[in-house]
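J.: sharing a model that was predicted from the sequence below.
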Amino acid sequence: MIKVLHNNSCSKSRAILEHLDENNVPFEIIDIIANPLTEAELKVVLKKLQKTAFEIIRKNDALFKNNFAQQERTDEEWLQILLENPSLMERPILIKGEVAMIGRPIENVKFFMD
């Protein structure tokens, strides 16, 4: 089963859920806004993505641009920023076993559907 880290206000995240549903792919939704990840959970996701916290921050987001864009931070500080501001996280993130990916573009999701 695919786990989808989801933000319902994100059209791309909603589109992935629709795509999975239309293709009868079983999935579990984890709403990262209503139920933010713990530090341990986020670290596991980052390891599966093989990315740093900074690499999964939405750099075009107004919150990032207004509050963080010109700042140098450590990996741990970026991790804390994501924990405090889950809306800054790239989404959707799909997790299947020990592998994860950012679910954009939608064509890349086919990897998880097999």
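T.: Looks like it arrived, so ask away.

J.: contacts, neighbours, all on C-alpha from now
T.: Will do.

J.: quick check: most distant residue from the centroid of the chain.
T.: residue 70 (22.5 Å; CA atoms, centre = their mean).

J.: show me where this structure has its strands.
T.: Taking DSSP state E, the strands of the chain run over residues 2-6, 27-31, 93-96, 99-102.

J.: this is the comparison structure:
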Amino acid sequence: MKKIYHLSSCNTCQRIIKELQPLDGFTLQDIKAEPITTAQLEEMRALTDSYESLFSRRAVLYRERGLGNKNLSEDDYKNLILEQYTFLKRPVLVNGEEIFIGNSKKVVSAAKEAIFS
């Protein structure tokens, strides 16, 4: 599977997608318009070490709900991501058996290398 989970209203996601062009064979999924399913989240989780690695602590709701003060379990991370799209760290790029999570320069560079090699 070759897929990018992103938010179309996110300038950073759009910049990264533009940077990764051409994205031959990739499907783009706007997670606000088409929420991720449990099966999709479990597929992402299978490619990484935890649901926590897919979780965004930058989400406004993270601060509003005071989640930083709570001891969250893997199930909590999973349920929060499924409940609200903003809790998914973006973008998430799945390239076969590889996954690239987030927008750091290191992650984007690694994704670029994997796509174009």
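T.: Right, received. Where do you want to start? Since we're looking at a predicted model, the values are computed, not measured.

J.: got JSON lines for the strands of structure 1, with mean neighbour count and distance to residue 50 of structure 1 too?
T.: JSON lines is the format used below for those (neighbours: other CA atoms under 10 Å; distance: least, CA to CA, whole Å):
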{"stretch": "strand 2-6", "mean neighbour count": "22", "distance to residue 50 of structure 1": "16"}
{"stretch": "strand 27-31", "mean neighbour count": "15", "distance to residue 50 of structure 1": "20"}
{"stretch": "strand 93-96", "mean neighbour count": "22", "distance to residue 50 of structure 1": "12"}
{"stretch": "strand 99-102", "mean neighbour count": "19", "distance to residue 50 of structure 1": "8"}
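
J.: so can I have JSON lines of those strands showing distance to residue 54 of structure 1?
T.: Shown next, in JSON lines, are those (distance: least, CA to CA, whole Å):
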{"stretch": "strand 2-6", "distance to residue 54 of structure 1": "17"}
{"stretch": "strand 27-31", "distance to residue 54 of structure 1": "20"}
{"stretch": "strand 93-96", "distance to residue 54 of structure 1": "15"}
{"stretch": "strand 99-102", "distance to residue 54 of structure 1": "14"}
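
J.: can you pull out the helices in structure 2?
T.: Taking DSSP state H, the helices of structure 2 run over residues 11-19, 38-46, 60-64, 74-83, 105-116.

J.: packing partners of the last one?
T.: In other words, helix 105-116 of structure 2. strand 92-95, strand 98-101 (3 or more CA pairs under 8 Å, 6 or more residues apart in numbering; DSSP states H and E).

J.: any chance you could list what contacts the last one?
T.: Put plainly, it is strand 98-101 of structure 2. Residues outside strand 98-101 of structure 2 that contact it (CA atoms under 8 Å, 6 or more residues apart in numbering): 44, 47-48, 53-54, 89-94, 107-108, 110-111.
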